[in-house]
Every structure is written in structure tokens, then in C-alpha cells.
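A.B. asks: compute the structure for the input listed below.
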Amino acid sequence: MTENPTDPARPTQRLSEAGVSIWLDDLSRERLDTGNLAELVRTRDVVGVTTNPTIFAKALSEGNAYDGTLAELAGTDVEPAVERITTDDVRAAADVLRDVYDATRTVDGRVSIEVDPRLARDTAATVETATRLWATVDRPNAMIKIPATLEGLPAITAALAEGISVNVTLIFSIERYRGVMDAFLAGLEQARANGHDLAPIGSVASFFVSRVDAAVDKALTEVGTDDALELRGKAAIANARLAYAAYEEVFATDRWKALAAAGAKPQRPLWASTGVKDPSYRDTLYVDELVAPGVVNTMPQGTLDAFADHGLVVGDTVSGTAEASAATIAAIEAQGISMDEVTRQLEDEGVHKFEVSWDELLTTTKAGLDDAGA
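C.D. replies: Alright, predicted model coming up:
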């Protein structure tokens, strides 16, 4: 059956109308070459794209869409080759989404590319790389992904101060999220002082969801009591809803209002890691339960397909839930589980996983360059 992109009953359209921007958590040369990305914009209401080293490593290892580029780059060093391949894809995706960017007045139509994750604990190197990637992609609707490590916070501020749009990634705790929002406000204040137009400077704060449940559910299962088992599958949504409450608080302050009066747009919460890890959970759980105005949900293809087929949109499922969400977190901690420890571990694991994926990307690209030059 051919999808009707103007069907008001379409779940993705209803989600968009509820104020959630749908971004695709995937990108490949094949998607670009076949027109698949443009088709998702038309039929699935996709208005943005996120990437990471894992996504690019997978794209390079499948099919032959990169053969021509690898042949052209044969004989070059692997790291410049990786940067060329990934920035080419992001630039092309940004061009596909440029009409969305213009139509939404710079809010959506964004495509993110990540700084080398091996630099996550190095502020100066992160800023240097972010600046180079921004110049290389050379599209106003690009975003540079910087991790929300302690060392990443000043890098976020420095990049924004230079007019670079930033996707802050790997946020797990409310405390760190507040630090991210403060870094955003400081960056825009410096950008204004530097004479930059604030209107096109975009930012999202990528708050990870399913990984929280995976970690907390494991701990609750180890506790094993009925009360503990009853709390499985509740930590991630409660944590994200508390993040939204923090967002509402910060973006109602006089500090933000002064920046908004100068043309700035808020740093939107972005729900990341929205594919369920536990197959017993509803496959659209982290979309259905996190509907709120002014947020982004970046979905892997499987989650997007599932939501397009049977997603539920019953209105705002986040606003006004802070008290109940705090009670859920308190109940989890009453089982002897420290959310601070869980989120700290998840950040360390997240950085490590992206480092491993980066190494895989380098290895796959090196093999492709060697084959092309043989």
C-alpha cells in the first residue's frame, strides 16, 4: 500500500502535530543515493538526522555505495579519509533537508556529525575538531555533536560562542543536563557579545533513554523482590520526564528571556536511544510516553517503522508528570540503586562504546582503502 503523506491519521503526522520533531538516527550513502532519506521526509515526517561512529561504521561495512570514494582516496591516511567520507554524507543530507530548515526558520532540517569520541575528555581538542568539522561540512543546518562529559561542557560553550550549532550527546543525569543547559546559555551570551546573529544557532540536548532502563532493570532484577520487579521499565521514562521539567524551569528564567529577546531559539530536549532494549516492552514505548511540545525524538529505522505502523499519540504525556516521576525514581533508589552511580557508569560506557565504534570505522575504512588501492 502506498503511504499518503497528507493522511491525518498517520501516526508520524500526529506526533509532529503534537510538537515532536521526528529525526532519523541513521545515515548512509545508500540512503542518499537511492532517495530514501528524501522519501522519509515526505512520507514519515522526518525533519532531521543524527549520526554517530556506530552508524558510519555500519554504513561502511555494508554494500558498495562507498566504493567510488574509497577508490578516489586510495593511498591517503585513514583518519582524513574517514573525515572526508562522513562530512560528505552529512553535507549531502543537509542539502536534502535544506527546505525543511528554511520552512521551519532554522529549527529543524538539521543533520548532526560527531566529534571524534576519543577526544571526549579533551576540551581544547574537541573545540578544534568541532570548528574544523563545521567549516568542512559548510552548511548552516549542520550540527556538531559534542559529548556532555565534564570536559565537554566548556567545549559546548566555546563552539556556540563562535556561532557553531551543537548537538550535545550522551546525557544521562538531570544534574549533568542542568550543566549542559548552563553551558548553552553561556555560549549564546558569548556569541551575542561576539556579534553573532543568534537566530540560526541551533542546539539540542540528547538525553539518552533506553540505556537507563537496561541498566536499572538489571539492578532491579538482581534485587529480585516483588516491589523491585514491579519498577522495571519505569526508570528511563521517569528520568526523561524529570529532564523535561528541568528544561521548562530553565527556559522560563530571565536569563533565557534576555537571549530569546535577542533572537535566540531554545536548546530543545532530544530523546535519544529510543529503540527498546527489552523485547518484552512495546516497541514504541519511548516515543509514545515522551510526547511533549518542543522536543525531538531521534529514532532508528526500526523504531520509526514501528511507530509509523502503530504508534500512539494521545496528547502530551510529559508535562505535569514531574512529581510522579520523582516518586518513581525515589522508589527505585529505595531498592538500594543509586541513579547517580547508574548514570555515571552509563556515561563512561557510552564514551567507550563510541570509541570502539570509531576504531571499527577506522579499521573498515582502512580495509576499503587497501582494497581500492590493490
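A.B. asks: only C-alpha atoms from now on, for both contacts and neighbour counts.
C.D. replies: Noted.
A.B. asks: tell me the secondary structure at Phe307.
C.D. replies: Assigned state for Phe307: helix (three-state reduction, DSSP: H, G, I helix; E, B strand; the rest coil).
A.B. asks: and the nearest residue in space to it that is not next to it in sequence, how many neighbours?
C.D. replies: Excluding the flanking residues, the one nearest Phe307 by CA to CA, 6 or more residues apart in numbering is Thr284, at 5.8 Å. The number of residues packed near Thr284 is 23, by other CA atoms under 10 Å.
A.B. asks: same check, this time on His310
C.D. replies: His310 is flanked by 13 other residues according to other CA under 10 Å.
A.B. asks: show residues contacting stretch 240-249.
C.D. replies: Residues outside stretch 240-249 that contact it (CA atoms under 8 Å, 6 or more residues apart in numbering) are 174, 177-178, 181, 207, 209, 269, 271, 290, 318-319, 321-322, 325-326.
A.B. asks: could you identify the buried members of these?
C.D. replies: 174, 177, 181, 207, 209, 269, 271, 290, 318, 322, 325-326 (16 or more other CA atoms under 10 Å).
A.B. asks: in strands only, show me these.
C.D. replies: The strands, defined by DSSP state E, take in 207, 269, 271 from these.
A.B. asks: list the contacts for the spatially most central residue of the chain?
C.D. replies: By CA atoms, centre = their mean, the chain has its centre lying nearest to Ser206, at 4.5 Å. Neighbouring residues of Ser206 by CA under 8 Å, 6+ apart: 167-171, 269-272.
A.B. asks: quick one: contacts for Leu153?
C.D. replies: Residues near Leu153 by CA under 8 Å, 6+ apart: 179-180, 183.
A.B. asks: closest to Asp89 among the buried ones among the contacts of stretch 240-249?
C.D. replies: Here the nearest of the buried ones among the contacts of stretch 240-249 to Asp89, counting by CA to CA, is Trp271; it sits at 23.0 Å.
A.B. asks: second chain to compare with the first, below:
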Amino acid sequence: MAQNENLAQLSQAGVAVWLDDLSRDRIRSGNLQSLVDERSVVGVTTNPTIFAAAISGSDSYDDQVHALAVRKVSVEEALRTITAADVRDACDLLAPVAQRQPGDGRVSLEVAPGLAHDTDATAAEAAHLWWLVDRPNLFIKIPATEAGLAAITTSIARGISVNVTLIFSLERYRAVMDAYLSGLEQRLADDADADLTQIASVASFFVSRVDTEIDKRLEKAGADQLKGKAALANAQLAYQAYEEVFSSDRWKALEAKGARPQRPLWASTGVKDPSLPDTLYVSELIAPGTVNTMPEKTLQAYADHGAAGTPVQQTYDDAAAVMKSVADAGVDLDDVFRVLEEEGVQKFVDSWDELTASVKSELEDKA
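C.D. replies: Below you'll find the predicted structure:
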């Protein structure tokens, strides 16, 4: 079947199209396969909010929940078994993509968000989930908290492919790239003949949430002319940082050993401000070697009327000027990024708690 022209052109420009959603119904109905065949989708991301909506809104999980209930498994074990099953099936569906496009064909599964500030527990669960799903095209999602950075290094050193999530600031993004390179270096230190070609990673740099938080502050400061600009500028400067790190001598030494670059992934690309174009965070973030993970609404909008904007590499000076203007308007960017990280972790914790309560109720009903 023919691919949508707009999304095909996006892919040809070097942007991998991933879907930010997953459910058992989407897999079983053939919908995910159709998005691969007709919408250039080559990867899938998930999070606790996505699974909470999927499980609570479908009866496709009833048989599995019943089997878990009669076995009297814990809520935590049931939750991991259910989500791992969906991710494993999606990995299998996307395996042909992974074979022809190494680095794509990936499906992400997140560590429990309540562990975000516990390095050892995060690394331990990442290893468990990697074992549980047991698919080479899996990504384990680890948040880019300060505690998460060391867990990223440990996981990469163990040969686990990682999707680093909840990145908001350039400073933290640079720390994430360092954590990835350190993990590769540690793997080689542990085994000089280690195969780095099988390790992949993406760094999920969040976009729309940055505008949501900054625009509130700009409005209070009377700087409405800057609204809707900071998120793109922040992401564009992140790509500049990516180019710097992955052209360094440090990286070239690892690349010579077979390592793959950690690709920037644009996350939170659904536009939340209705006054902005609904494809803004796709059209203006086009650059080689990137991933854009989209909610289906944004994916279909780009398929319908998306068009490429200015290539990211041509925006660095303007982006730096925007971020300076935002700071000059009185917006404390360090505080913005601190708030966004805290809220991001808490939102996923709340969704995880909701998901846990839902599964607990289902287990009790079907016992």
C-alpha cells in the first residue's frame, strides 16, 4: 500500500515517524500495521498514561486479567505482565522494520515512574523489563532525572537499549548524552570486545510542555509577542548540542568501535494551544537523524496538511535570540525546567497509580 506523501517526505528528510500510543486493540485490529503500511510509522512509544487509557477502555485484557487473578499474582506483577505482553507483540509487529532500518522498529516500555529518584531501583527494573519482554527492538524508558542519569549509564553498560525521557533543558540534555557515552565506554572497559552495534538509544526532548509553562509566564510579564516560540527554539538548540557532541573526538572513538549515535527524539509534539498550527512541532523540527513521536491526532494532521518548515540547522542564531528574549522578559528558565521535570514525573506517577488501582479492581472482580 502507498505511503502518505507528506509523511513519506518527512521520513526522507531524516525524521523517523513514531506513534505515541499503544493498545491491545490497536495491535489486534490491524490499525498499527496499517499505520506502518500507510503512514510511515517505524516505532512506538508508551507511557503510564497511555496504558491507563488502553486498559481501562477495553475488554481485550479480560482473559489475561482473569488468568492472572486465578493465579493470585500481585497487582505489580499483573501490571508488568499485561504491559509487557502488549509491548512484546508490538515489537514482533515492528521486527521487519527493525531488520531493514536498524535503530527504528522500536517499542518503548517505561520503568515505574515512582522510581525516578532512585538510581539503583531504576537500573534494576530496567534490567528486569529488558529480560521480561526479551526483544532486541525494545527500548526501556528511563527519566532524565539526576538519579536517572547514573541508571542510564549502568543500563547502557549492561547492553540495554534506552529511551531517555522527560528532557526539558539543554543542560540536562548534555548530561544525558554524557551518560550514554559513559555507558558505552564502561561496556568497553568491562569487555574490550563488546559488540556496541546492538545498543541503541534515543533522547526524548519534550516540546509542547515547554511552551505551555513559558507562555503562562510570558503572559504575566506582558511579553505576548514571544508566546509559542520558546519550545521550538529550545529544541532547535538541542539539535545543535547533538551535532556538537556526536562530532566530537570522544564520540568518534566509540563510533569506530561500532557504536550508534543517540538520536534526538521530539516528544510531546501534540499542540496544546489552539491558536498555534496543529503540525507546528513537526514542521519546524525537521533534521537528519531525528525521531518525532506523535499522538495519532498529530500524525493524521501532518498526513493531511503538513509541510516542511525551515531546516533546524538554519535556525540556531534565531533560536538563541528567542531564548535570550524570553529570559530578558523575566522568565526564570531554570525554574521552568525544574517545574516541568517535577510535574512530568508526578503526572506519570498519578497515571501509574490510576493504572494500578484499575488493575487491582479488575483482578478482584475476576478472581
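A.B. asks: fetch the TM-score of the aligned pair.
C.D. replies: Here the superposed chains carry a TM-score of 0.97, computed using TM-score structural alignment, normalised by the length of the second structure; 363 aligned residues with a CA RMSD of 1.0 Å.
A.B. asks: quick revisit: just give me which of the contacts of Leu153 of the first structure are shared by the second structure.
C.D. replies: Retained in the second structure (both residues aligned by TM-score structural alignment, their matches' CA atoms under 8 Å) from the contacts of Leu153 of the first structure: 179-180, 183.
A.B. asks: between the residues you listed, which has the most around it?
C.D. replies: Most neighbours among those, by other CA under 10 Å: Val180, with 27 neighbours.
A.B. asks: my guess is it meets Pro147, correct?
C.D. replies: No: using CA atoms under 8 Å, Val180 of the first structure is not in contact with Pro147; the gap is 9.8 Å.
A.B. asks: hey, what's in contact with both of these two?
C.D. replies: The contact sets of Val180 of the first structure and Pro147 overlap at Val168 (CA under 8 Å, 6+ apart).
A.B. asks: can you pull the contacts of the counterpart of Val166 of the first structure in the second structure?
C.D. replies: Residue pairing (TM-score structural alignment): Val166 of the first structure is matched to Val162 of the second structure. By CA under 8 Å, 6+ apart, Val162 of the second structure lies in contact with 139-142, 152, 155-156, 200-202.
A.B. asks: what about Gly300 of the first structure, how many neighbours?
C.D. replies: I think there's a mix-up here, since residue 300 of the first structure is Pro and not Gly. Count around Pro300 of the first structure with other CA under 10 Å applied: 19.
A.B. asks: my read: it touches Leu24, true?
C.D. replies: Yes: in this structure Pro300 of the first structure lies within contact range of Leu24 using CA under 8 Å: 6.1 Å.
A.B. asks: can you name every helix or strand that the longest helix seen in the first structure contacts?
C.D. replies: The longest helix of the first structure (DSSP state H) is helix 339-373. Applying 3 or more CA pairs under 8 Å, 6 or more residues apart in numbering; DSSP states H and E, we find helix 339-373 of the first structure packed against helix 53-61, helix 67-73, helix 78-96, strand 166-171, helix 210-223.
A.B. asks: quick one: buried residues of the shortest one?
C.D. replies: Just to be clear, that refers to strand 166-171 of the first structure. Within strand 166-171 of the first structure, the residues scored as buried using 16+ other CA under 10 Å are 166-171.
A.B. asks: quick check: the residue in the second structure that the residue nearest to the centre of the first structure lines up against vs Thr279 of the second structure, distance?
C.D. replies: In the second structure, the residue matched to Ser206 of the first structure (TM-score structural alignment) is Ser204. Using CA to CA, to the nearest Å, Ser204 of the second structure is found at 18 Å from Thr279 of the second structure.
A.B. asks: just Thr153 of the second structure next, same as before
C.D. replies: In terms of CA to CA, Thr153 of the second structure sits 34 Å off from Thr279 of the second structure.
A.B. asks: and Gly114 of the second structure, by the same measure?
C.D. replies: 32 Å.
A.B. asks: ok, Ala13 of the second structure next?
C.D. replies: Ala13 of the second structure sits 16 Å away from Thr279 of the second structure, going by CA to CA.
A.B. asks: over to Val291 of the second structure?
C.D. replies: For Val291 of the second structure, the distance to Thr279 of the second structure equals 15 Å [CA to CA].
A.B. asks: so who does Asp370 of the first structure touch?
C.D. replies: 74-75 are the contacts of Asp370 of the first structure under CA under 8 Å, 6+ apart.
A.B. asks: so Gly258 of the second structure sits against Leu196, correct?
C.D. replies: Yes: using CA under 8 Å, Gly258 of the second structure is in contact with Leu196, at 5.4 Å.
A.B. asks: these two: who's more crowded?
C.D. replies: Legend: neighbour count by other CA under 10 Å for Gly258 of the second structure and Leu196, higher for Leu196 (20 against 15).
A.B. asks: wait, doesn't the more buried one sit right on Ala259?
C.D. replies: Yes: using CA under 8 Å, Leu196 of the second structure makes contact with Ala259 at a distance of 5.0 Å.
A.B. asks: joint contacts of the two?
C.D. replies: Going by CA under 8 Å, 6+ apart, residues that sit against Leu196 of the second structure and also against Ala259 are Leu184.
A.B. asks: for the match of Ser206 of the first structure, give its distance to Gln3 of the second structure.
C.D. replies: From Ser204 of the second structure to Gln3 of the second structure the distance is 26 Å (CA to CA).
A.B. asks: which residues are in contact with the aligned residue in the second structure for Trp271 of the first structure?
C.D. replies: In the second structure, the residue matched to Trp271 of the first structure (TM-score structural alignment) is Trp266. Trp266 of the second structure makes contact with 204-207, 235, 285, 290-293 under the criterion CA under 8 Å, 6+ apart.
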